[in-house]
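Undergrad: coords please:
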Amino acid sequence: MAGEVSSICSDLIRFDTTNPGSGERPAAEYVAGLLAEAGVEPVVFESARHRTSVVARIPGDSPEALLIHGHLDVVPAEPADWRIHPFSGEITGGCVWGRGAVDMKGTLSMTLALVRDWARRGVRPTRDVVLAFLADEEATGEYGARHAVRRHRELFDGCTEAISESGGYSVEVQGRRVYPIAVGERGTAWMKVTAHGVAGHGSRPAADNAVAELCHALSRLAAHRWPVRLTPGVAALVTSLEEILGERIDRDHLEREAERLGRAGTLFAAQIRNSANPTMLQAGYKVNVIPGTATAHVDGRFLPGYREEFLETIDRLLGPRITREFVNLEEAPSAPLDTPFFARLGAAVVAEDEEARPVPYVMSGGTDAKSFAGIGIRGYGFAPLRLSSDLDYFGMFHGVDERVPVEGLEFGVRVLDRLLTSPAPA
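TA: Modelled structure (predicted):
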């Protein structure tokens, strides 16, 4: 099991599943083959040509099922920027290198290695386990998780909870190993905004310049200081950090406190307010022509429970002369932390690292958990890794020189094994 997890991770990275690109099919076929070799029957389906996902169910002692989902696609990588080619899957310096090592082929490899080890040992999980290896998470999930829950809902029957990326890894905080376990994430509101004006010659006074109107609106949006909102998940994180650090965190000045606390502060700095960042602009076709329209795209994110406040603020800042439409709108899911399952997630980590301090956490971005929340599955970010303090794990998401420690992968397999096979406490 120990050697296999890194080799599977390396193999998966060698499949170039860049999104947008040629699709996930070769990687999906590889995953399906590994599952079939372990005696697990995979269901392979496509939402479009080569946009391929794989789902499988492993029977357990209880029909109440746990979903473990992850995505096969990755964001683009420019080889010239990397020390080691991003699709080499090279193992060197104790790490597996390449695009997807962190996000999230390393996690997929842990699941696959564990399932294959169970087959060799004849192990049965304590509850049904549904495995989903999905397409298109790095876009909207339309060709992956959304398609799966819409067209293959029966594959997830009995699933009450799910685990996936963006949680369960160690963060060194003042000499202590903190393991954030995600209990929610901000909602997504990707918007196209448009200004309409009067087209005309560029040398004449503009009657109604759409480009200027759009620039003014985007300037208001970019300059807006969103108010701090302390959601239950972040409040629980702050309380946990106070206990770990042995000091009070001033909830009336959380932004300042996040900066003061350094690495500990990064766990909540981006999760205490909504955000809206202009990311794309399109206008005009000739320097001496005032265009009739100008458009921009905005990446909006809102905290759980604050969708309406977010949208009302967006409309006020854009003003009455700017229209908006959603490119992608997804709710902000949240999962309870005062449950036996959340306690079991933390206990599984502590069993492998007695110095671990599990804490609740809210993600600033988004995952396929949003799609599964729509069918009633409570999602947790739990992809366990023990990392060295000098490894910038946050910085490697969509960054260059992405890599994951082999020992971290092996640690994760052991944690998942404990979580899925240990009897629930009485």
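
Undergrad: all contacts plus neighbour counts: C-alpha atoms, from now on.
TA: OK.

Undergrad: now the strands for the stretch 201-350 of the chain?
TA: Assigned by DSSP state E, counting those that start in this stretch, the stretch 201-350 of the chain shows strands spanning 275-283, 289-290, 293-302, 322-330.

Undergrad: which of the ones you listed sits most buried?
TA: Of all these, strand 293-302 carries the top mean neighbour count, a mean of 22, counting by mean count of other Cα atoms under 10 Å.

Undergrad: when you compare where it runs with where strand 322-330 runs, what's the angle?
TA: With axes from the mean of the first three to the mean of the last three Cα atoms, to 10 degrees defining the directions, strand 293-302 sits at 40 degrees from strand 322-330.

Undergrad: Strand 293-302 vs strand 275-283, what angle?
TA: If you take the same axes, to 10 degrees, strand 293-302 sits at 160 degrees to strand 275-283.

Undergrad: Packing partners of strand 293-302?
TA: Here strand 293-302 is seen to pack against strand 187-196, helix 210-223, strand 275-283 when contacts are counted using 3 or more Cα pairs under 8 Å, 6 or more residues apart in numbering; DSSP states H and E.

Undergrad: can you count the residues close to the nearest residue to S240 once chain neighbours are set aside?
TA: Excluding its sequence neighbours, the residue lying closest to S240 (Cα to Cα, 6 or more residues apart in numbering) is V359, at 6.1 Å. V359: 24 surrounding residues under other Cα atoms under 10 Å.

Undergrad: Please report how far the spatially most central residue of the chain lies from Y169.
TA: Nearest residue to the geometric centre of the chain (Cα atoms, centre = their mean): T367, 3.8 Å. To Y169, T367 is 16 Å away according to Cα to Cα, to the nearest Å.

Undergrad: separation between the residue nearest to V406 when sequence neighbours are not counted and L387?
TA: Closest residue to V406 apart from its sequence neighbours, by Cα to Cα, 6+ apart: C95 at 5.2 Å. Here the distance between C95 and L387 works out to 11 Å (Cα to Cα).

Undergrad: Alongside the first, I'd like the structure of this one:
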Amino acid sequence: MSEVAQICSDLIRFDTTNPGSGERPAAEHVAALLSEAGIEPVVFESASRRTSVVARIPGDSPEALLIHGHLDVVPARPSDWRIHPFSGEISGGCVWGRGAVDMKGTLAMTLALVRDWARRGVRPDRDVVLAFLADEEATGEYGARHAVRHHRELFDGCTDAISESGGYSVEAPGARIYPVAVGERGTAWMRLTATGVAAHGSRPPVDNAVAELCHAMSRIASHPWPVRLTPGVATLIENLSAVLGERIDLDRLEEEARRLGRIGDLFGAQIRNSANPTMLQAGYKVNVVPGTAEGHVDGRFLPGYREEFLETIDRLLGPRVTREFVNLEDAPSAPMDSPFFDRLGAALVAEDPAARPVPYVMSGGTDAKSFAGLGIRGYGFAPLMLTPDLDYFGMFHGVDERVPVEGLEFGVRVLNRLLTTRDSGDLRGAEAPAS
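TA: Below is the predicted model of the structure:
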């Protein structure tokens, strides 16, 4: 078994469900793997068992690249899965379990690579800072936010960063598309509150908080958010048209996204803001009208459209429902026309001549939001070659999450090319690591 597959399997067996009992055992395992390779880890906790690990590998240039990933995972109910989600079982050429894609597979690629460097005496072209973080699947308050607030010095010299949700393959006729994320939508998680008059359930309604909140939630859920084509998404669509050899109709983008299937998924959720009601809490007895009702909404807004989003939400809520933020983070972006973006694409093409790298904007969010506050430009780049039958987006937070062993080995080779050669033109000549 390759080292990267074994590390991935071992990491999955640590149940780091968030919320849950914390990331400490997995973090200690990561720190031990780094220490075995002669890399000195810094281990810290933001709260009991909410543990993160950061390490720096010296390179040929003090300018540093940050590779960050999260140790926590979302919940998984074993009865829904074909193979137990915390078994880490390797079956059918894949490593199975919660976190295989999101994102213990990526952590395994990074760990396998730096351990191989240590055995071979390889030095990266610049300092590489590795961050294995807690709490990304919530707000990051116990992970990335804590790290940048209390351990900022660990990220000195970092100008660019790579992490999840980019660099994976999507099959296209005669080519493989590899979206490289150059931005993500902002996050606005909101708690809504309606206040009314408590009363007996048999009386005519006077001021029903539950009804008022439901009306507001319904207005939000049914609102037709307008299409807003940001530069990153516009460039993506232009590139996809070139790869496919056909025009994608900008006036019918929602229909075009459905028509193109998994290729359309690359822009279908990124052409507008969104707000989804997700939770409701009200009342304590069927015959009592409660005085208050609460709900939660997961809001996401495109880069540059935060104010438009909030103004729309306030209009839809009306005067009798208030909002407060559970989490509010701006939409970060990184340049597409940069030498580093070119290097990311060149590393993919060097390992897969059929690769067509394209810029991409994530529909969700990552810890890149926290590191953007330090001026670090974040790219979604967790290189992974998938088999055509695997639905990458469907496995995020879904059931039967799994990652191909060969895909992980591919990712190790791509990362090695990226991190050991300074010039994009030399990426093809990088010595391949043992994965």
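
Undergrad: overlap in contacts of C95 and L387 of structure 1?
TA: P405 (Cα atoms under 8 Å, 6 or more residues apart in numbering).

Undergrad: Tell me how far the nearest residue to R51 of structure 1 once chain neighbours are set aside lies from E247 of structure 1.
TA: Leaving aside its sequence neighbours, R51 of structure 1 sits nearest to G23 (Cα to Cα, 6+ apart; 5.1 Å). Here the criterion is Cα to Cα. By it, G23 of structure 1 lies 49 Å from E247 of structure 1.

Undergrad: quick one: which of those two has more around it?
TA: For G23 of structure 1 versus E247, neighbours defined as other Cα under 10 Å are more numerous around G23 (22 against 10).

Undergrad: what secondary structure does the counterpart of the more buried one in structure 2 sit in?
TA: Under the alignment (TM-score structural alignment), G23 of structure 1 pairs with G22 in structure 2. Classification of G22 of structure 2 by DSSP: H, G, I helix; E, B strand; the rest coil places it in coil.

Undergrad: contacting residues around the residue nearest to R51 of structure 1?
TA: Remark: with contacts taken as Cα under 8 Å, 6+ apart, G23 of structure 1 is in contact with T17, R49, H50, R51, T52, D73, A135.

Undergrad: go on, L35 of structure 1?
TA: E41, P42, L112, V115, R116.

Undergrad: which among the residues you listed end up buried?
TA: Buried subset of those (neighbour count, 16 or more other Cα atoms under 10 Å): P42, L112, V115, R116.

Undergrad: Which one of these is nearest to L66 of structure 1?
TA: Using Cα to Cα, V115 is the member of these that sits closest to L66 of structure 1, with 14.1 Å.

Undergrad: Which SSE is immediately downstream of the host helix or strand of the closest one?
TA: Assigned by DSSP states H and E, V115 of structure 1 falls within helix 105-121. With elements assigned by DSSP H and E, the helix or strand that comes after helix 105-121 of structure 1 is strand 129-134.

Undergrad: how many other residues sit next to the aligned residue in structure 1 for V414 of structure 2?
TA: Aligning on TM-score structural alignment places V414 of structure 2 opposite V415 in structure 1. If you count neighbours by other Cα under 10 Å, V415 of structure 1 ends up with 25.

Undergrad: What is the three-state secondary structure of V415 of structure 1?
TA: Of the three states, V415 of structure 1 takes helix under three-state DSSP.

Undergrad: Please tabulate the helices and strands packed on strand 293-302 of structure 1 in JSON lines, including the columns distance to L237 of structure 1.
TA: Formatted as JSON lines, these follow (distance: least, Cα to Cα, whole Å):
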{"stretch": "strand 187-196", "distance to L237 of structure 1": "19"}
{"stretch": "helix 210-223", "distance to L237 of structure 1": "28"}
{"stretch": "strand 275-283", "distance to L237 of structure 1": "20"}
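
Undergrad: now the helices: where do they sit in the stretch 1-150 of structure 1?
TA: Here the stretch 1-150 of structure 1 has its helices, by DSSP state H, counting those that start in this stretch, at 2-14, 25-37, 105-121, 145-151.

Undergrad: wait, which of the ones you listed is closest to R256 of structure 1?
TA: Minimum separation from R256 of structure 1 across the helices of the stretch 1-150 of structure 1 (Cα to Cα) falls at helix 105-121, 33.7 Å.

Undergrad: That closest one vs structure 2, mean deviation?
TA: Helix 105-121 of structure 1, aligned to structure 2 and superposed, deviates on average by 0.3 Å (mean Cα distance after the TM-score superposition for structure 1).
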